[in-house]
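J.: Kindly generate the corresponding structure for this input.
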Amino acid sequence: MREFKASHSATFEINLYGLSGATSVIFGLYGAWGARFFTLGPAAAQSRTRTPVMSSTSFARRESVDSSAAAFQAAHKAAPFASKHPKGFGEMVLVDGVSIEKTYLLPVPNLRQWLPEEDQQTCNRRKLDTVAEDSVERKSTYNKIMGESDVILGDIRRNDSQEAVSRAYVRAGPRANTYFDPSKVKAAVVTCGGLCPGLNNVVRDVTLALWNLYGVREIYGIRMGFAGFYNWTSLDQKEAPIMLTPKTVANIHHYGGTILGSNRGGFDQDKIINFLTTYGVSQVYVIGGDGTHRAANKISEECRRRNLAVAVAGVPKTIDNDVDLLDRSFGFNTAVEEAQRAIRSASTEARCVPNGIGVVKLMGRSAGFIAAHASLSSGDVNLCLIPEIPIELDGPRSCLDHLEHVVEEQGHGVVVVAEGAGEELLGTSVEADAGGNKKLPPIGAFMKDRIQEHFAKKGKECTVKYIDPSYMIRSVPANAADSLYCMLLGQNAVHGAMAGYTGFTVGLSANRVGDIKGAKSSD
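T.: From the prediction side, this is the model:
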């Protein structure tokens, strides 16, 4: 990581709005209402004139902290959101000991670093797919062009015990100049691994961004994962790449799955590179999980070794929402919504019989986010078991003891268990799938049997209904929130690749989309 050039050294003010206690704060923003709060010193604030902190206030360089604080105070008072509030928001309070003096940026590799001679330095003028009466193509600039000083702070929660240092990521978005000449770009899009709500959305949004924003006209859709780069011949075209156009992707976001198909395994670096060189592909968009991203980084590193001007961009996909550094993964919200259907069914079944117990197994190999979020948001779950917490089944204050008391009190109970929970009870399988993932023990059926045994030993009757929605929660179309998120990911992956970034992934961090360097293939 390198130290960020722009100065982020400042003592700043934050309105606590009546909160008391430890000096722990969150760097936030008013968003659409105007006032933004960043850890920017006067110099940095001055350099951001294209995005003013307040439309009615311009920050000039000030030498003292007091004058800087006064400026923030004035901005706060003049904020449209604060002024429109019937009671206002009062004075801002200076928080002592909470500051950021240095920000270290995690840089993203760029083709300009080792192939400067291939840099086309094309002015990034957004292409509009319309033609004027004089047949002259019309183009427009973007609303905001990202520069080197546009970053996302990785540590927005602060308190007075932390060092005045923060990490940062490159903020995603269009750049002033593209590395590639868009008219010469050929791109490839591939989906790998398991299904996830929103896959079709990402494929569609990458295609539309390439076609409508940059004018790219050759976009290969690689079929059935990495093997689709080579696992076909001129005589057998069943799994040959398809050409992606606005017409072919027009309505695919209304359906689950992926129009390209997906598969685990099949990675052959040399054969994939051979496809890229044979067909002149200069941008590869890889949509997949951690294993897929490791493979994508191998492609990026090999292209660099061979001095190939190929940008490799990743879009992280995991229904389990267990991607480090990111706020969430696409498809997760949809999966939680769908999981609630199973929980409601289990609750209904349990309520309608004496001592009824509904057991629902949900996806979550090594992280229980789906199980936890679905349980908490449903309001119907009495016991939730996740991989992060060891399960204690027997004894006082154990899981089964708790469930017994719940059934005694309300006449029924609902249990949710993540598929990866309980390895300490059932052991770890030595078998693995093509993607290297170990097969999981049947924790759902195991819990059903143990619940029945527990109640039988106590001489109590119970009726246990076991529901396993399994792949149903991941094969549905993305909901509105995930659809919007997929659009942000797809478009910003294209912006990053066009700028020459490679070996990176796009994702939401601190509620902003960033370009984040991928791990080395040896990791």
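
J.: make it CA atoms for all contacts and neighbour counts henceforth
T.: Will do.

J.: mind listing the helices for the protein?
T.: 42-47, 65-78, 80-84, 199-208, 214, 269-279, 290-305, 332-351, 369-378, 399-410, 423-426, 443-457, 480-498 (DSSP state H).

J.: nearest to residue 167, of the ones you listed?
T.: Taking CA to CA, helix 42-47 is the member of these nearest to residue 167, at 16.7 Å.

J.: among the helices of the chain, which is the most enclosed?
T.: Mean neighbours per residue, mean count of other CA atoms under 10 Å, is largest over these for helix 199-208, with a mean of 28.

J.: if we can go back for a sec, in a markdown table: the helices of the chain, plus distance to residue 233.
T.: Converted to a markdown table, these look like this (distance: least, CA to CA, whole Å):
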| stretch | distance to residue 233 |
| --- | --- |
| helix 42-47 | 55 |
| helix 65-78 | 64 |
| helix 80-84 | 61 |
| helix 199-208 | 24 |
| helix 214 | 31 |
| helix 269-279 | 12 |
| helix 290-305 | 22 |
| helix 332-351 | 37 |
| helix 369-378 | 41 |
| helix 399-410 | 56 |
| helix 423-426 | 44 |
| helix 443-457 | 43 |
| helix 480-498 | 29 |
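
J.: Alongside the first, I'd like the structure of this one:
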Amino acid sequence: MNPENNFEIATLGAATNSSPLHLSKTIGDQIFNFVEDDNKILADISLNGFNVCIQNNIQPACLEKAGPREKLFFKPRNTTAAIVTCGGLCPGINNVIRSLVMALHYFYGAKRIIGIPYGYEGLIPKYGHGFRELTPEIVKDIHEFGGTMLGSSRGGQPVDEMVDTLEKNNIDMLFAIGGDGTLKGVNALGEEIEKRKLPIAVVGIPKTIDNDIDLIDKSFGFETAFDVASPIIRDAHNEATGAYNGIAIVKLMGRDSGFIAASTAIAMPVVNFVLVPEMGFALDGENGFLQALKKRLQMKKHAVIVVAEGAGQHLFEGGERLTDASGNVQHKDIGLHLKRRIKEYFDAEGTEVTIKYIDPSYIIRSAPANTNDSLFCNRMAYQAVHGAMAGKTKFVVGRLNNQFVYLPISRVVNKRKKIDLEGEFWFAALQSTGQPFSLQ
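T.: Below you'll find the predicted structure:
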């Protein structure tokens, strides 16, 4: 099989225990049916992809459909589960925690549910964070708040020590909520667990506000991000129009991918320029950004600019390349750079402008999930529990082609998802802003 088409999910062993869920195996009885492992979802649903498989007589790439299995690896009432949250804050983390606890307790009657405080640090005894017992009563209201009730941290920890902690505390399954670095950590834990031949399932629930997890339709928190950003853009527009040649610059999250910035620009069509990491652009020159901004002011006397935090890093020369504890590049502030260069440009032109710079990043990422993200978080958490109980491991749960599926962690951490500059989504952003196709 072509490695690119291999989405096989690792398992801990044979599933021989009956599920406590009273579901059906009969179509038409109006009761939800157990999902079989051979129930697959096509990765590529295009006619062209189908024809290529027919012409080459090859099996199309398929993913395992998520859902409750009739036979389980674990005996649910003897099971201890643990939950950990890592990395930066993101709307919906508490929703996922709550739904994991509710599913483990009410669906399967899990014996014990443990919260691991402060990310992977909580699995290292020297930090002394201890554990938190999680019950439905404790988590019942946490979805109303942003952040994470468990706390978080960045950076990796010794894998062998973390597995020692899981083993010593008789933890049967670990649910890790986090982004790219967290998922790589989950996979490393799974590899060490496999070496030791331990019956511990590890599951990743992809959390990145930037929506940059490869292969899946979206990650939780993303929709809330541009939902919360939208009224900020509205107010920025008010600031811009409130002054002659008023310019409002709003910097949004998006370290390597500009989905939040572009989505906000489409949702709030008062944005006149959107700059994202995927695009190259020049500030100077006949076709550069500053000349386009000048034309905009000449016509409308105001402009709203939305820029993703990772955009325009090519404009910074030299300097030390810094990373955070998770290994992510710490980008230089493109928003402040734009503000300075715009002022210099129009000062040289003898044109008076009023510039307002707004960075709402921490407000956005700490907001509670909106309704749609809340729904998404709940459903994704349920699917994660179903998969773990069946003994599946080293997988993430995500949605692809509007279906919840299980994907091997190793497949989703190979690269980050980015905006296709030739795709309809980016074209929609350009249509909304009215900016030139190229700014260089």
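
J.: just to revisit the earlier point, which of the helices of the first structure sits closest to residue 258 of the first structure?
T.: Smallest distance to residue 258 of the first structure across these (CA to CA): 4.9 Å, for helix 199-208.

J.: tell me, the closest one lands on which residues of the second structure?
T.: Taken onto the second structure by TM-score structural alignment, helix 199-208 of the first structure occupies residues 93-102 there.

J.: Any chance you could list what contacts the matching stretch?
T.: Stretch 93-102 of the second structure is contacted by residues 83, 85, 113, 134-136, 139-140, 142-143, 145-149, 177, 207, 369, 374, 377-378, 380-382, 384-385 when judged by CA atoms under 8 Å, 6 or more residues apart in numbering.

J.: distance of residue 339 of the second structure from residue 243 of the second structure?
T.: Separation of residue 339 of the second structure from residue 243 of the second structure (CA to CA, to the nearest Å) stands at 16 Å.

J.: returning to that earlier point: now the match of helix 199-208 of the first structure on the first structure. Mean distance?
T.: Its matched residues in the first structure lie on average 0.6 Å from stretch 93-102 of the second structure after superposition (mean CA distance after the TM-score superposition for the first structure).

J.: before we move on, the earlier item: which one of the helices of the first structure lies closest to residue 322 of the first structure?
T.: Among the helices of the first structure, helix 369-378 sits nearest to residue 322 of the first structure (CA to CA), with 7.7 Å.

J.: name the helices or strands packed onto the closest one?
T.: helix 332-351, strand 383-385, strand 412-418 (3 or more CA pairs under 8 Å, 6 or more residues apart in numbering; DSSP states H and E).

J.: switch the cut-off to 6 Å
T.: With contacts taken as 3 or more CA pairs under 6 Å, 6 or more residues apart in numbering; DSSP states H and E, helix 369-378 of the first structure sits against helix 332-351.

J.: Where does the helix it packs on end up in the second structure?
T.: So helix 332-351 of the first structure sits over residues 222-241 in the second structure, by TM-score structural alignment.

J.: I would like the residues contacting that stretch, please.
T.: When contacts are defined by CA atoms under 6 Å, 6 or more residues apart in numbering, stretch 222-241 of the second structure is touched by residues 209, 211, 246-248, 260, 264, 302, 364, 369-370.

J.: Of those, which is the most crowded?
T.: Most neighbours among those, by other CA atoms under 10 Å: residue 369, with 31 neighbours.

J.: ok, now how distant is that residue from residue 220 of the second structure?
T.: 9 Å.

J.: At the geometric centre of the second structure, which residue sits there?
T.: Taking CA atoms, centre = their mean, the centroid of the second structure lies closest to residue 208, which sits 2.5 Å from it.
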